[in-house]
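**Q** sequence and predicted structure below; questions after.
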Amino acid sequence: MPSKIKRKTLFNFEPGRILSRKYEIISLLGVGWEGEVYRVKEIDTGIERAAKFFFPKRNVRNKALKMHVKKSHALRHCRILVQYNTIEKIHFQREEISYLISELVEGPLLSQYIEGRPGKRILAFEGLHLLYGLSSGVSPIHHAGHHHGDLHLDNLILTRKGLEYEFKAFDFFHHTGQKSEGIFTDVLHMIDVLFEALGGPKCYARQPQYIKDIICGRKQNLIRKKFKNATQLKVYLQNLNILA
């Protein structure tokens, strides 16, 4: 999991706090658009897990939480997704708050990994492996007719095995409208992840042509002609011949 974060938060749970008589707070792992994630320890077993707390204004009548649980269950075969185990409740500032307990994923955020690389970026060939790992993880989600909606450097936990990249992703974001548009939004997000990992706009002009043929200057109309979903992106990478 990402390293310990120190910042002022809404819940601001301190290490050692006991939740629901079952879990002890160890540290804050991350803060997102809809909530906070903490590393916790199961008191009875000593097993460490992750606990996600939704901001009340993002989770009116537990709608966001229920959507997460239902979508996670429907996509439980997708290895890229963090699987939630149970729902717990606490009282916080005179309000009942529901939270999700999930597996604890070990590894750095992709943003932290990039930050630690020379020049704070990865090389083009490595970027192909990164994008292939990401598109391989997202492809089963799209095949099932769903989308993730919130793929970015701070929402992807990285596990690297040699030249291979594997990811775990948090925090769905539900887009209204046609499913195909939500799926294409994931494609744009994945290409943006590649773009940022390679150094962003300051490095784009120096990228090899095979990278530019994927990023397409970040022009949506050009990207849409090539990649409408993660599977098309994955197959393109499988057939790419960078020596031609």
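**A** Cool, got the structure. This is a predicted model, so every value here is computed, not measured.

**Q** only C-alpha atoms from now on, for both contacts and neighbour counts.
**A** OK.

**Q** give me the contact list for stretch 185-200.
**A** For stretch 185-200, the surrounding residues in contact (CA atoms under 8 Å, 6 or more residues apart in numbering) are 114, 120-124, 127, 130-131, 134-135, 147-153, 201, 204, 214-215, 218, 220, 223, 227-230, 233.

**Q** for burial, what's the neighbour tally of residue 211?
**A** 20 (other CA atoms under 10 Å).

**Q** sorry, back to before: filter the contacts of stretch 185-200 down to the buried ones.
**A** 114, 121-122, 124, 127, 130-131, 134-135, 147-153, 204, 214-215, 223, 227-230, 233 (16 or more other CA atoms under 10 Å).

**Q** for comparison:
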Amino acid sequence: MTRCPSCSARISPSAERCPSCETPLPAGATKTVEVPGPGIRAPGPEAGAGSSVDGGRFVPGTVLAGRYRVSGLLGVGGMGEVYRAEDLKLGEAVALKFLPEGLHLDGAALARLHREVRLARRIAHRSVCRVYDIGETGGLHYVTMELIDGEDLASLLRRIGRLPKDKAVELSRQICVGLAAAHDAGILHRDLKPSNIMVDGEGRARISDFGLASLEAETGDDVFAGTPEYMAPEQLERGEVSTRSDLYALGLVLYEMFTGR
């Protein structure tokens, strides 16, 4: 599909200006790409949502839990592998995010994860990637999530640097209202950063991975401890988290969007 080289929104191959960010499009400036799935660190902007990254645990065609047929490995995030799969019951494509091995041995962490996923399911907002369910197969736990056709903000910023001002303002507003919807539902993100924000095929910001960073409090494992570069001082020093912690991280994300640094 044809994408704007600035904001990754879908555009007509003959367009002279992106309708989303208003970036002028000289002849040959657009390109056809498939962009990565939800909330992962993909190898680069050419990684496809249906592509397979070498080294995945499950090969395409594998049916998990009698319900999810694996299409391919989207990538490997901070916690584990993320797969594109087809929900055979509903006939829809979903993302399966696997959690670290050994989680089933920690009852407190697993109980907290179930609580957070229940809360995350309450967030029904256009600027938030939907969380569907939590499951287990072969002793491995996974979370099923909405599959976003888009590129994560971290990848986008690495590729183009600073966003055009109008587009940065637009995405900032969407991220803010999405985060507010989560806080209104009583859930914190705890690890808000560009790689956990998708820019979908319509050029809209979608926050992902709500509820997953919360395991830090139970596991003590660094993989759940958030990202130091985006942590508020009280979170970094004492592990204290609140809505203010998310707002601190939000400010850093917005700074990157407007400055490219």
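**A** Perfect, thanks for sending it. Please read all numbers here as calculations on a predicted model, not as lab measurements.

**Q** for residue 168 of structure 1, what are its contacts?
**A** 79-82, 105, 156-158.

**Q** picking that back up, which ones among the contacts of stretch 185-200 of structure 1 lie within helices?
**A** 114, 124, 127, 130-131, 134-135, 201, 204, 214-215, 220, 223, 230, 233 (DSSP state H).

**Q** out of these, which is nearest to residue 164 of structure 1?
**A** residue 130 (7.3 Å; CA to CA).

**Q** spatially nearest residue to the closest one (excluding sequence neighbours)?
**A** residue 165 (5.6 Å; CA to CA, 6 or more residues apart in numbering).

**Q** in the helix or strand encompassing the one you found, what counts as buried?
**A** Here residue 165 of structure 1 sits within strand 164-169, counting by DSSP states H and E. Residues of strand 164-169 of structure 1 classed as buried by neighbour count (16+ other CA under 10 Å): 165-169.

**Q** tabulate the residues you listed in TSV, adding columns for distance to residue 47 of structure 1.
**A** What follows is the buried residues of strand 164-169 of structure 1, written out as TSV (distance: CA to CA, whole Å):
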residue	distance to residue 47 of structure 1
165	26
166	23
167	22
168	20
169	21
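
**Q** closest one of these to residue 52 of structure 1?
**A** The nearest one, if we look at these relative to residue 52 of structure 1 and count by CA to CA, is residue 169, at 13.4 Å.

**Q** what residue in structure 2 is paired with the closest one?
**A** Using TM-score structural alignment, the equivalent of residue 169 of structure 1 in structure 2 is residue 208.

**Q** now the strand holding residue 165 of structure 1: how far from the chain's centre is it?
**A** Mean-position distance between strand 164-169 of structure 1 and its chain equals 9 Å (CA atoms, centre = their mean, to the nearest Å).

**Q** now whatever helix or strand comes next after that strand on structure 2. Mean distance?
**A** Counting by DSSP H and E, the next helix or strand C-terminal to strand 164-169 of structure 1 is helix 179-197. For helix 179-197 of structure 1, the mean deviation from structure 2 after alignment is 2.7 Å (mean CA distance after the TM-score superposition for structure 1).

**Q** buried set for helix 179-197 of structure 1?
**A** 182-197.

**Q** quick check: residue 91 of structure 1 is in a strand.
**A** Yes: remark: residue 91 of structure 1 belongs to a strand, assigned using DSSP: H, G, I helix; E, B strand; the rest coil.

**Q** identify the residue nearest it in space, chain neighbours excluded?
**A** residue 97 (5.9 Å).

**Q** quick one: map the one you found onto structure 2.
**A** Counting by TM-score structural alignment, residue 97 of structure 1 lines up with residue 140 in structure 2.

**Q** and if you look at residue 129 of structure 1?
**A** Aligned partner of residue 129 of structure 1 by TM-score structural alignment: residue 170.

**Q** which residues touch that match?
**A** Going by CA under 8 Å, 6+ apart, the list of residues near residue 170 of structure 2 is empty.

**Q** tell me how many other residues surround the match of residue 97 of structure 1.
**A** The burial count for residue 140 of structure 2: 14, using other CA under 10 Å.

**Q** returning to what we had before: separation between the residue nearest to residue 130 of structure 1 and residue 49 of structure 1?
**A** Distance from residue 165 of structure 1 to residue 49 of structure 1, counting by CA to CA, to the nearest Å: 23 Å.

**Q** quick one on the thing from earlier: verify the stated contact: the residue nearest to residue 91 of structure 1 with residue 61.
**A** No: the pair residue 97 of structure 1 and residue 61 does not pass the contact test of CA atoms under 8 Å, sitting 10.0 Å apart.

**Q** which residues touch residue 108 of structure 2?
**A** Here residue 108 of structure 2 is in contact with residue 218 (criterion: CA under 8 Å, 6+ apart).

**Q** could you look up the SS state of it?
**A** Per three-state DSSP, residue 108 of structure 2 ends up helix.

**Q** the equivalent of residue 62 of structure 2 over in structure 1: how many residues sit nearby?
**A** With TM-score structural alignment as the criterion, residue 62 of structure 2 lines up with residue 17 in structure 1. Residues near residue 17 of structure 1, counting by other CA under 10 Å, number 12.

**Q** tell me roughly how far the top strand by length along structure 2 lies from structure 1 on average.
**A** Determined from DSSP state E, the single longest strand within structure 2 is strand 68-76. Here strand 68-76 of structure 2, set against structure 1 after superposition, deviates by a mean of 2.0 Å using mean CA distance after the TM-score superposition for structure 1.
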